[in-house]
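[1] pasting the structure only:
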């Protein structure tokens, strides 16, 4: 993994010295973020050894999602709000399906089954269904406002209502997420505390862990700026839309720290911590990162609402809640359940690849089905 750190100077040289094609910069920056995410994982593991696995898991999720938040802010600054929303969807399905699936699969090698706290999983699953309601509501509201029986204003007026509702939803979700932290870490910490194990190896000094967290975050910010600047040109060179890159590539890169951490801890037999990281990251993206991006978008003059206009995105979010709840409700996991989670992710990725509108279809504002007709007929 550390060999990939070489892509940090390579990406800087490509961008600022050689002025290489955007696709090269995009690729180098994407690879450079991966080892940085791993160093975030290492530093948070060191903090967890002192603060406990519950706090450590929360820090792992938070700093893991920080990479995604930084990428999304730079994409927002470029005015690509649709890509940011795609990245949010991609993070939800990536953490809940790919991240959790990999953790269960890797952690199951040599083990017939892995057991974890049913109470903790139940709390996380309840929060997942809150995510479903929160993200379905703005889309259903927008659809309602377009029905003839309710349509009373112009498209601009409807957009204003969508923005007002999204801001209100964002504030509520951030409050709920904060209260959830109080519930699990303060008032009911005995119920949700994970079993502590002695740390193997030498602990870093506190200053070193803090320096790695801050340093990796700063470099990720720089790489994210270059990545977002090369996004449009790279998507054109690859023949893919920015939407698909956002929902698959940027989401996976932005959450790579959680994938590494979850798989690592699961392999160590800490499946409860791995589930906390995977599902906790999904919840944090929906209840904190996405609402925070809505608020930030207004502060920087690039307003973004929470209306996910693609039905497939909404179906994907519902699918995550249903299958994750099904897999974790019994308090144990086997390798085949990990395979099922990964399979659902791959099926959704295929669907997003084939329904992505072409540039012509996007300009015409045509629905995906009509875009396919234009391309083939």
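    Cool, got the structure. Everything numeric here is computed off the predicted structure, so don't read it as measured data. Numbers count the residues shown, from 1 in each chain.

[2] For the rest of this, base every contact and every neighbour count on C-alpha atoms.
    Will do.

[3] right, and residue 255 touches residue 93 too?
    No: look at residue 255 against residue 93 with C-alpha atoms under 8 Å: they stay out of range, at 11.0 Å.

[4] excluding its backbone neighbours, what's nearest residue 163?
    Distance criterion C-alpha to C-alpha, 6 or more residues apart in numbering; nearest residue to residue 163, sequence neighbours excluded, is residue 305 at 5.2 Å.

[5] Is it correct that that neighbour falls within a helix?
    No: per DSSP: H, G, I helix; E, B strand; the rest coil, residue 305 lies outside any helix segment and is coil.

[6] which ones are touching it?
    162-163, 166-167, 294 (C-alpha atoms under 8 Å, 6 or more residues apart in numbering).

[7] what do you get if the cut-off is 7 Å, keeping everything else the same?
    162-163, 166, 294 (C-alpha atoms under 7 Å, 6 or more residues apart in numbering).

[8] Alongside the first one, take a look at this:
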């Protein structure tokens, strides 16, 4: 663990974040401490997942990283739904999708491309990921158009949201069956075999299989706590600095929540494991759009505060352009540093636009 962060700093900021929350320190200080704690814990989570990936393979390792990395997003989302902050929930979902497709993937391609010039991965997987991203856009776009053009009545909003959410969850679960079981070999990474050989020759995991899984669970629990402490500061922090819920949710919360994906994807890309890096970035976005967002719709009914799946025009535009450029760049199954730079450029354009809202 010393290779990527200091255990002392991890524990220090986790404890300070806890003290700040329970001692009711100023919202700004709580926000800063909780954000730093989330980043350190996410680094811990990313390293644990990387070790698990060594034993499980690139694709499964990437899926596990995306899943455990999104644990923070899901927990933050549930807490925001409980507080009735639906606009910030949707902004956070938007930010997670564009953050993974543009920032995480962009930095991974950029860092990996500088070191390895051209990196390749399974073109069939790239095509399937692109199709799934289009489905996610359709699922978010159709309810918004049908309701905002008043083709459907307002009381149909909840029913349509539940139906669409249910369909997306089923589609995502069947995608896991397709990609992990029935067509596992078809979607296997083209560099998997070589990278596994290199990995065994030059790089051994720092933890055993059992310890890696244990640390994965511990890190996820720590993420749950610091995420809750972070959420409690958002309302006051947003009001104090005059920031829009859209910007805070889409960029601040999303960047902090995606820290695990950032660290793991970039490290893997630099080790020429671009298949796992793409699986983390794109797979995480798909998981947010096809699973996390629909689950939050159902969870909202448990709190008797129904949330719909209707996003604003701005949010749909941001997700749409992110999917368009990400699909265009990844569909050929090979990447370089300049393509990563293009993704980062689009992210900066959206960031400035959201800030000025």
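    Received it, and whenever you're ready, just let me know what you need. Since this is a predicted model, take the numbers as computed values, not measurements.

[9] where does the TM-score land?
    The TM-score (TM-score structural alignment, normalised by the length of structure 2) is 0.92; 343 aligned residues with a C-alpha RMSD of 1.5 Å.

[10] picking up where we left off before, keep only the contacts of residue 305 of structure 1 that stay in contact in structure 2.
    Shared with structure 2 under both residues aligned by TM-score structural alignment, their matches' C-alpha atoms under 7 Å, the contacts from the contacts of residue 305 of structure 1 are 162-163, 166, 294.

[11] show me where the stretch 151-300 of structure 1 has helices.
    All helices of the stretch 151-300 of structure 1, identified by DSSP state H, counting those that start in this stretch, fall at 155-182, 189-192, 206-229, 231-238, 242-244, 251-254, 256-267, 271-284, 290-299.

[12] out of everything not next to it in sequence, what's closest to the residue nearest the centre of structure 1?
    Nearest to the mean C-alpha position of structure 1, counting by C-alpha atoms, centre = their mean, stands residue 91 at 2.3 Å. Spatially, and ignoring its direct neighbours in sequence, residue 91 of structure 1 is nearest to residue 251 (5.0 Å; C-alpha to C-alpha, 6+ apart).

[13] go on, residue 352 of structure 1?
    That would be residue 244: by C-alpha to C-alpha, 6+ apart, it lies 6.8 Å from residue 352 of structure 1.

[14] Identify the residue of structure 2 aligned to that neighbour.
    Using TM-score structural alignment, the partner of residue 244 of structure 1 in structure 2 is residue 247.

[15] and if you look at residue 302 of structure 1?
    Looks like residue 302 of structure 1 aligns to residue 305 there (TM-score structural alignment).

[16] how many other residues sit next to the aligned residue in structure 2 for residue 180 of structure 1?
    Using TM-score structural alignment as the criterion, residue 180 of structure 1 maps onto residue 175 of structure 2. If you count neighbours by other C-alpha atoms under 10 Å, residue 175 of structure 2 ends up with 16.

[17] can you check the one 5 residues further on too?
    Residue 180 of structure 2 has 17 neighbouring residues, counting by other C-alpha under 10 Å.

[18] Spell out which residues sit in contact with it, please.
    When the contact criterion is C-alpha under 7 Å, 6+ apart, residue 180 of structure 2 has no partners at all.

[19] Relative to residue 272 of structure 2, how far out is it?
    Counting by C-alpha to C-alpha, to the nearest Å, the separation of residue 180 of structure 2 from residue 272 of structure 2 is 22 Å.

[20] Relative to residue 81 of structure 2, how far out is residue 302 of structure 2?
    Distance from residue 302 of structure 2 to residue 81 of structure 2, counting by C-alpha to C-alpha: 10 Å.

[21] All the strands of the stretch 1-150 of structure 1, residue numbers only.
    Per DSSP state E, counting those that start in this stretch, the stretch 1-150 of structure 1 carries strands over the ranges 114-115.

[22] Tell me where it has helices.
    7-12, 22-51, 53-77, 81-93, 100-107, 118-146.

[23] Just give me the closest of the contacts of residue 305 of structure 1 to residue 40 of structure 1.
    Nearest to residue 40 of structure 1 among those, counting by C-alpha to C-alpha, is residue 294 at 25.4 Å.

[24] Please say which position in structure 2 residue 328 of structure 1 maps to.
    So residue 328 of structure 1 corresponds to residue 330, using TM-score structural alignment.

[25] quick one: contacts for its match?
    Contact partners of residue 330 of structure 2, counting by C-alpha under 7 Å, 6+ apart, are residue 126.

[26] again, but for residue 31 of structure 1
    With contacts defined as C-alpha under 7 Å, 6+ apart, residue 31 of structure 1 is in contact with 4, 7.

[27] how far away is it from residue 254 of structure 1?
    Relative to residue 254 of structure 1, residue 31 of structure 1 is positioned 11 Å away (criterion: C-alpha to C-alpha).

[28] what's the answer for residue 316 of structure 1, then?
    19 Å.

[29] do you know how far residue 231 of structure 2 is from residue 266 of structure 2?
    Distance from residue 231 of structure 2 to residue 266 of structure 2, by C-alpha to C-alpha: 27 Å.

[30] the more surrounded of those two?
    Set side by side, residue 231 of structure 2 and residue 266 show more neighbours around residue 266, with 26 against 18, by other C-alpha under 10 Å.
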